[in-house]
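1. Predicted model and sequence below, questions to follow.
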Amino acid sequence: MILYKKDPLSFSPPPVAPKSVVILGTLEANQPLSTTLGFYVRLKDPSACQDLGQAYLCPIGADDERAGEARFEESASAPLTLGGRNLTQGVAQGRFWLGLEVQGLPSQGGVFTLKDPKAMLTVGF
């Protein structure tokens, strides 16, 4: 199951539509973990999924594209690379939903921070 925040990420789209988008960085946790966080991107409003108040819980379906993952192995940081067709289209449109699938998170949860984010956009004919 994927958890999507109700509100999409929205912004002014770039003046030229990108051919590809890749986001790189390091995901840091507030404690050492042994877990995998899967990131998904969808372009369609997830409101048909289970409403949890401020988020929607969705089964993985045709509208969801796995954009990347962060794999923590008894550590408090993990490299993260996000990319794919939905991310590229979402950036071109200035709107997309970023979802999270968690495997092995402790019951007390965790706080995650994206450090040193970099976005690489490829444009051209």
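-> Right, received. Where do you want to start? Numbering: from 1, shown residues only.

2. rest of the way, CA atoms for contacts and neighbours
-> Noted.

3. in stretch 18-38, what's buried?
-> For stretch 18-38, the neighbour count (16 or more other CA atoms under 10 Å) marks 18, 20-29, 33, 35-38 as buried.

4. One more: stretch 72-92?
-> Result for stretch 72-92 [16+ other CA under 10 Å]: buried residues 72, 77-78, 80-84, 86-92.

5. Quick one: mark the members of the residues you listed that sit in helices.
-> Residues of those located in helices (DSSP state H): 86-92.

6. Need the max-distance pair from the buried residues of stretch 18-38.
-> Pairwise distances across the buried residues of stretch 18-38 (CA to CA) peak at 35.1 Å, for the pair Pro18 and Leu33.

7. Give me the helices and strands touching the strand of greatest length in the chain, please.
-> If you go by DSSP state E, the chain has its longest strand at strand 20-42. Packed against strand 20-42 by the contact rule (3 or more CA pairs under 8 Å, 6 or more residues apart in numbering; DSSP states H and E) you find strand 65-83, helix 85-93, strand 95-103, strand 112-122.

8. One more to weigh against that first structure:
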Amino acid sequence: MRRTLLATLVLGLLSACSFTVTVPLPDQEIPLNAPNTAGKVVYPKAGLSFERPPVQVQKVLLGGEAELSPFAPVSLDLYVRLEGNFEVAGCTPLGDLYYVCDVGQKDTYLGRIDLMAASSAPFTLGQQGGEALAQGVNNGRFWLGAKVGGVGSVGATLRLRNLKATATAGL
């Protein structure tokens, strides 16, 4: 009885050592309208830069509002990269501000945003790839890219607004 009570008390105290930190992130715009984007991830050349949280985080969920303009019914796969060395990774420049990349080892899949019925939708991703997001949040920088689900491309621009990283810190 005493051991069970002690174990419950210790577990309760350890769980109380975890807390949530919200990190606001800058909005991002990703063009998905170039013909060579079909089946590839489009990344902005400049990554998301932001103030690092005051503590190291272990797990991160990324949330915000996705908007596709003009509207096209699609699903979008989001990826994160921790490094911006796109030339070395074999990516192709798309104008001066973006790169188009095959999915590779440096790309971590975050999840899918469904815009099949409306031009905008709230999203929360990171159940997959949350560790890579945590590393990016701890560094104060990462690159967020999008790929049209399936093999097609769309004549539209993806805007990610009100982005925030909800991070768990502690044990």
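-> Structure received. If you're wondering where the values come from, they're calculated on a predicted model, not measured in any experiment.

9. care to give me the TM-score?
-> The TM-score (TM-score structural alignment, normalised by the length of structure 1) is 0.83; 123 aligned residues with a CA RMSD of 2.1 Å.

10. circling back: out of the buried residues of stretch 72-92 of structure 1, who's nearest Ala62 of structure 1?
-> Here the nearest of the buried residues of stretch 72-92 of structure 1 to Ala62 of structure 1, counting by CA to CA, is Asn86; it sits at 11.4 Å.

11. how about the closest one, what's its partner in structure 2?
-> Under the alignment (TM-score structural alignment), Asn86 of structure 1 maps onto Ala132 of structure 2.

12. what do you get for Gly25 of structure 1?
-> With TM-score structural alignment as the criterion, Gly25 of structure 1 lines up with Gly64 in structure 2.

13. the inter-axis angle of the longest strand of structure 1 versus strand 112-122?
-> Orientation of strand 20-42 of structure 1 against strand 112-122 (axes from the mean of the first three to the mean of the last three CA atoms, to 10 degrees) gives an angle of 130 degrees.

14. could you point out which element follows strand 20-42 of structure 1?
-> strand 50-51 (DSSP states H and E).

15. what does that next one correspond to over in structure 2?
-> Using TM-score structural alignment, strand 50-51 of structure 1 corresponds to residues 92-93 of structure 2.

16. Report the mean deviation for the matching stretch after fitting onto structure 1.
-> Following superposition, stretch 92-93 of structure 2 is found to deviate from structure 1 by 1.6 Å on average (mean CA distance after the TM-score superposition for structure 1).

17. can you list contacts of that stretch?
-> Outside stretch 92-93 of structure 2, the residues that touch it by CA atoms under 8 Å, 6 or more residues apart in numbering are 86, 99-101.

18. Could you list which of these belong to strands?
-> 99-101.

19. what about the longest helix anywhere in structure 2, distance to the chain center?
-> Identified as the longest helix of structure 2 according to DSSP H is helix 2-16. What separates the centre of helix 2-16 of structure 2 from the centre of its chain is 35 Å, taken as CA atoms, centre = their mean, to the nearest Å.

20. Not counting its own residues, what contacts that helix?
-> Leu171.
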